[in-house]
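Colleague: I need the structure of the sequence given here:
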Amino acid sequence: MATFFLVFGIIVLVTAAGRRFLEHSFIPPIVVYIIVGLLSNGLNMQFHFMNKHVHEGISLMAEIGIVILLFRVGLESKLEHLVGQLKRASFIWLGNVSVSAVVGFVAARFVLGFSLIASLFLAVALSATSVGISAALWQTHGRLDTPEGALLIDVAELDDISAVMMMSVLFSMAPTLARSQSVSLSVMGMEILVLLGKLALFLMICFLFARYLESHIMSFFHTTSGASTFVAALGVLFVISGLAGALGYSLAIGAIFAGFSFSRDPAEHELDMQLDFLFYIFVPFFFVNIGMNVRLDLISSALPVGGVLFLAACLGKLVGTGLPALFVLEKRETFILSLSMIPRAEIAMLIMLFGFQHELAFVSPRLFGGMVMVTILTCVFVPVVLHPLLQEQSSKD
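Modeller: Prediction:
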C-alpha cells in the first residue's frame, strides 16, 4: 500500500508539472500523460517497483478518470441546441463518421492485415474525435462563438454520441462475434437481440431519470454551498456507471449518459466547475495507464502500424468532413473544420484499451501501440498546423 501511495503521489506531481509546463503552448497535456506512462513502464521493467497492488490501484484510478472525463463530455453537451442545428450538422457528421470508419477498417484489415474484430475496433475508434483539443485553439483565437465554431461543436457532439453508441454495441457483440464459428446463427442472433434489448433498457432508464427525477433530486440536495448538490451528482454518476457495467457495458458508457442527464440542469455550469479538482487528479491516470500498457519491446513493430493509422486518421476526417462541409462553408473554412476533427484521444483510446485488455485479446499489442502513436501524433500535429490558420482567419475578420 505504501508503494502505491508513493507512485500515486509522484504521478500526480509529474502530470501536474507537465500540465503547468504546457499551459501557454498549443500542445495538449494528454501527450505528457501518455509519455509519463511510457516512462513509468520502462522504469518498472528495469527496477520492478510496481507490484500487483500498484497496477490494480492505477487501473482503478484510470477507471475513475475516464468516468469523470466522459461525465464532463456529456455534461457540457448542449443537446437541446444540437436538435435545432441537427439538419446542418448531421449532413457533415454522417460523412465524417462513415468515411472515417471505412478508411480505418480498410487500413487495418486490408493494408495491415489485422483480424476482422480488431479492424472493427479500429474503425469505431477512428470514427470518434477529440474536439476539446481543437476547441481550445478556436477559443484562444475567438473563433468558437462564430457560426463555424458552433458547427464544429455540433458535429463533434454528434461524433461523441455516435461513437458511444457504436462502442456500446461493439463491446457487447465482440465476444459473440469471436465465438461465431462455434455457435449457430440462431443462437448468435438471439444473443445480439438480448444485448440490444439491454442497451434499449439502459437508455430508457437514463431518459426517465433525466426527464422526471434529476431536477427533483438536485432540488432536494441543493444548499447555498453547493457541496451537497455536487456530492449527489457524483453519487448518481457512479450509480448510472455501475448500472451500465452491471448490464455488460463499459462504465464509461454510463458516465457519458449520466452527463447528458445533467446537461439540462440550471446548475450544470456550477457542477462543471466543481469537477475541476477531481478532473485534474484522476483523468491523467487514464492516459498514464494507456502508456503503461504499451509493450515497449514491440515499439519498433508498432511504428509502421502507427504511421499507416495516422494517415488513415487524417484522411478519414479530411475527406469525410471536408466533402459535405463544402456545401455549407468556403474552401478555407472547410479545411480548418476538417483539420479540427482529426485529433483522437479519450474515446478512441477507451475503445482500443477495452479490446486490448479483454480476455479474448481483440486488439493486439502491435495495434494498440500503433493507436497510441496516432493519439500522440494527432494531438501534436493538429495544434501546430491549426494555430497559424486560425490566427490568419481571425486577422482577416
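Colleague: going forward, measure contacts and count neighbours with C-alpha atoms only.
Modeller: Fine.
Colleague: in stretch 314-333, what's buried?
Modeller: Of all the residues in stretch 314-333, those buried under the rule 16 or more other C-alpha atoms under 10 Å are 314-325, 333.
Colleague: In JSON lines, list the residues you listed along with secondary structure and distance to Glu392.
Modeller: JSON lines is the format used below for those (DSSP: H, G, I helix; E, B strand; the rest coil; distance: C-alpha to C-alpha, whole Å):
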{"residue": "Cys314", "secondary structure": "helix", "distance to Glu392": "22"}
{"residue": "Leu315", "secondary structure": "helix", "distance to Glu392": "24"}
{"residue": "Gly316", "secondary structure": "helix", "distance to Glu392": "25"}
{"residue": "Lys317", "secondary structure": "helix", "distance to Glu392": "22"}
{"residue": "Leu318", "secondary structure": "helix", "distance to Glu392": "20"}
{"residue": "Val319", "secondary structure": "helix", "distance to Glu392": "23"}
{"residue": "Gly320", "secondary structure": "helix", "distance to Glu392": "24"}
{"residue": "Thr321", "secondary structure": "helix", "distance to Glu392": "21"}
{"residue": "Gly322", "secondary structure": "helix", "distance to Glu392": "20"}
{"residue": "Leu323", "secondary structure": "helix", "distance to Glu392": "23"}
{"residue": "Pro324", "secondary structure": "helix", "distance to Glu392": "24"}
{"residue": "Ala325", "secondary structure": "helix", "distance to Glu392": "20"}
{"residue": "Glu333", "secondary structure": "helix", "distance to Glu392": "12"}
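Colleague: possible to save the residues you listed as TSV with distance to Leu86?
Modeller: Below are the buried residues of stretch 314-333 laid out as TSV (distance: C-alpha to C-alpha, whole Å):
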residue	distance to Leu86
Cys314	25
Leu315	24
Gly316	22
Lys317	19
Leu318	21
Val319	20
Gly320	17
Thr321	15
Gly322	18
Leu323	18
Pro324	14
Ala325	14
Glu333	20
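Colleague: Second chain to compare with the first, below:
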Amino acid sequence: MLFFFQLLIILLSTKIAGDLCVMLGQPAVLGKLIVGIVIGPAVLGWVQNSDMLQAFSQIGVLLLMFIAGLETDVQELNRNRNSSVSVAVGGIIFPLIGGYAGGQLMGLGQAESLFLGLLFSATSVSISVQTLKDLGQLKSRESVTILGAAIVDDILVVILLAFLMSFFVGGGDVSLGLLIGKKVLFFALILVLGWKVVPWIMKRFAPLRVSETVTSAALIICFGFSYLAESLQIAGIIGAFAAGIAIAQTNFKKEVEHKLEPIAYAVFVPVFFVSIGVSVTFNGIMEQLPLIAGLTIMAVLTKIIGCGLGARVTGFSWNSSIRIGAGMISRGEVALIIAAIGLEMNLLPQDFFTSVVIVVILTTLITPPLLKKLFGERKELASNKGETMSV
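Modeller: From the prediction side, this is the model:
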C-alpha cells in the first residue's frame, strides 16, 4: 500500500517539476532529478528507498536506453567508432589521474587513491540521453559519439577494476583474461543475435492472436539482452541499448517506438530519475563541503578536458568537443555501483562514502543544464543562420 502512495507522489511531482523546468528554459529531466531529492529522505521524506522502487528504477533505465538504441543511426555510430574510442580513453585517463591525486591529498593509500580515480572514470549517459532527447539532439553526430564512447568506457572501466582488484584484493581471484573473454563473447553474441535471431523473433511474434505481440517481443529482447550483458559482467543498459539498435533494423521499429514510449515515460522512467535523488542524504555533509566541492570540480573538469581532447584529435571542432565532454560528465548509477563495490572491498573508506555518492549525484544534476546551454546555443546559432540565409 505504501508503495502505491509513493508512486502517486513520484508521478505527480515529476510531471509538475518537469513542466516548471521547461517553463524556466531548462530540460525537464533536471526538475525530475531535483524533485527526487525534495520528496526523498534528504528533505520531505515522502519517498523512501525500497526494493520495489529500485526494481521500477532498473526497468526505467533499461527502457530509456532501449529507446535510445531504437533512435540511434547505426551507420553514424559506425562512422564515429574511432572518435568514440578516443573520447572514452581520454575520459578515463584524465579522471583516473585527477581521482588518484585527490585521493593522495585526502590521505588515502595507493590502492584507495587508484580506486577513487577509477570510480570517477566511469560514465553513465542515461541522463545525457534523456536531456539530448528533450533538446531534439539525440541523432546529432556529437550524441552518437557520446553513446559509442559510453559503451567503450563501460568495458574499459570494468576491466581496469578487475585488474585493480586482482592486485589489491584477494591476491588474484579475478581472472583478467576471463573478464576480457566475456566482453568479446558478449559483443559476438549480440551481433549474431541482432542479425539473425531478433528479426526472426519479431516476425514470429507479430501474427500471434493475442494483444500487443510486437511490443511484448521487443520487451523480451530488451530484457534478454540486458540479462545477457549482466551475466557477462557488462552493464545491463549496454544490453538494452544493443537490443534497441537490433530492433531498429527491422520493419517493426516505428510500431515498437510508438507503443513503448508511453509505457516507459508514464511510469518507469520517472521512477528512475527520482531514485537518484532518493539516495541523497545530508547527514554530516557540512564538515565535508570543501571535499565535496573539490571532488565535484575535479570530476566535471577531467571529463570535459579528457573527452573533449579525445574528440578534438579525431576531427571535431572545439565547440563540438566541449559538448561531447559535457555529455560524458554524469557518473550516474555506474559510479554508484562501483562505489558500493569499493566500500565492500575496503577500497573506499566509510568516512568518504557519503561524500563520493553526493559528488556522483552532483555530476548527474550538473549535466542537463550544461547540455542545454551548450546545445541550446548551437540551435540558436543555427536559427540565426537560417534567418540570415532567408534574408
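Colleague: before we move on, back to that, out of the buried residues of stretch 314-333 of structure 1, flag the one nearest to Val124 of structure 1.
Modeller: Ranked by distance to Val124 of structure 1 (C-alpha to C-alpha), these are led by Gly316 at 12.0 Å.
Colleague: so that closest one touches Phe105, yeah?
Modeller: No: using C-alpha atoms under 8 Å, Gly316 of structure 1 makes no contact with Phe105, being 10.6 Å away.
Colleague: Tell me how far the corresponding residue of structure 1 for Glu212 of structure 2 lies from Pro266 of structure 1.
Modeller: Pairing criterion TM-score structural alignment: the partner of Glu212 of structure 2 within structure 1 is identified as Ala227. For Ala227 of structure 1, the distance to Pro266 of structure 1 (C-alpha to C-alpha, to the nearest Å) stands at 16 Å.
Colleague: Tell me which of those two has more neighbours.
Modeller: Neighbour count, other C-alpha atoms under 10 Å: between Ala227 of structure 1 and Pro266, Ala227 has more, with 14 against 11.
Colleague: Gly239 of structure 2: what's it in contact with?
Modeller: Shown in contact with Gly239 of structure 2 (C-alpha atoms under 8 Å, 6 or more residues apart in numbering): 222, 225-229.
Colleague: Now neighbour count too, for the residues you listed, in a markdown table please.
Modeller: Converted to a markdown table, the contacts of Gly239 of structure 2 look like this (neighbours: other C-alpha atoms under 10 Å):
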| residue | neighbour count |
| --- | --- |
| Cys222 | 26 |
| Phe225 | 26 |
| Ser226 | 24 |
| Tyr227 | 18 |
| Leu228 | 18 |
| Ala229 | 23 |
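Colleague: Neighbours of the corresponding residue of structure 1 for Leu70 of structure 2, how many?
Modeller: In structure 1, the residue matched to Leu70 of structure 2 (TM-score structural alignment) is Leu75. Neighbourhood size, Leu75 of structure 1 [other C-alpha under 10 Å]: 25.
Colleague: State the helix or strand in which the closest residue to Leu75 of structure 1 other than its chain neighbours lies.
Modeller: The spatially closest residue to Leu75 of structure 1, leaving aside those adjacent along the chain, is Gly259, at 4.1 Å (C-alpha to C-alpha, 6 or more residues apart in numbering). Here Gly259 of structure 1, judged by DSSP states H and E, is contained in helix 251-262.
Colleague: which residues in structure 2 does that helix align to?
Modeller: Aligned by TM-score structural alignment, helix 251-262 of structure 1 falls on residues 236-247 of structure 2.
Colleague: Just give me the mean distance for the matching stretch relative to structure 1.
Modeller: Average distance, stretch 236-247 of structure 2 versus aligned residues of structure 1 after superposition (mean C-alpha distance after the TM-score superposition for structure 1): 2.4 Å.
Colleague: can you give me how far that stretch is from the chain middle?
Modeller: Remark: stretch 236-247 of structure 2 is offset 13 Å from the chain centroid, using C-alpha atoms, centre = their mean, to the nearest Å.
Colleague: Roughly how far does the residue nearest to Leu75 of structure 1 sit from Leu377 of structure 1?
Modeller: As judged by C-alpha to C-alpha, Gly259 of structure 1 and Leu377 of structure 1 stand 29 Å apart.
Colleague: go on, Pro28 of structure 1?
Modeller: Counting by C-alpha to C-alpha, the gap from Pro28 of structure 1 to Leu377 of structure 1 is 11 Å.
Colleague: Check Leu326 of structure 1 too.
Modeller: From Leu326 of structure 1 to Leu377 of structure 1 the distance is 26 Å (C-alpha to C-alpha).
Colleague: Kindly report the same for Tyr33 of structure 1.
Modeller: Counting by C-alpha to C-alpha - Tyr33 of structure 1 and Leu377 of structure 1 are separated by 14 Å.
Colleague: Same check on Val99 of structure 1?
Modeller: Applying C-alpha to C-alpha to Val99 of structure 1 and Leu377 of structure 1 gives a distance of 20 Å.
Colleague: More neighbours: which of these two?
Modeller: Set side by side, Val99 of structure 1 and Leu377 show more neighbours around Val99, with 22 against 17, by other C-alpha under 10 Å.
Colleague: Now check that one against structure 2: what is it aligned to?
Modeller: Under TM-score structural alignment, Val99 of structure 1 pairs with Gly90 in structure 2.
Colleague: which residue sits closest to its match, ignoring its sequence neighbours?
Modeller: In space, and not counting its chain neighbours, Gly90 of structure 2 is closest to Gly306: 4.2 Å by C-alpha to C-alpha, 6+ apart.
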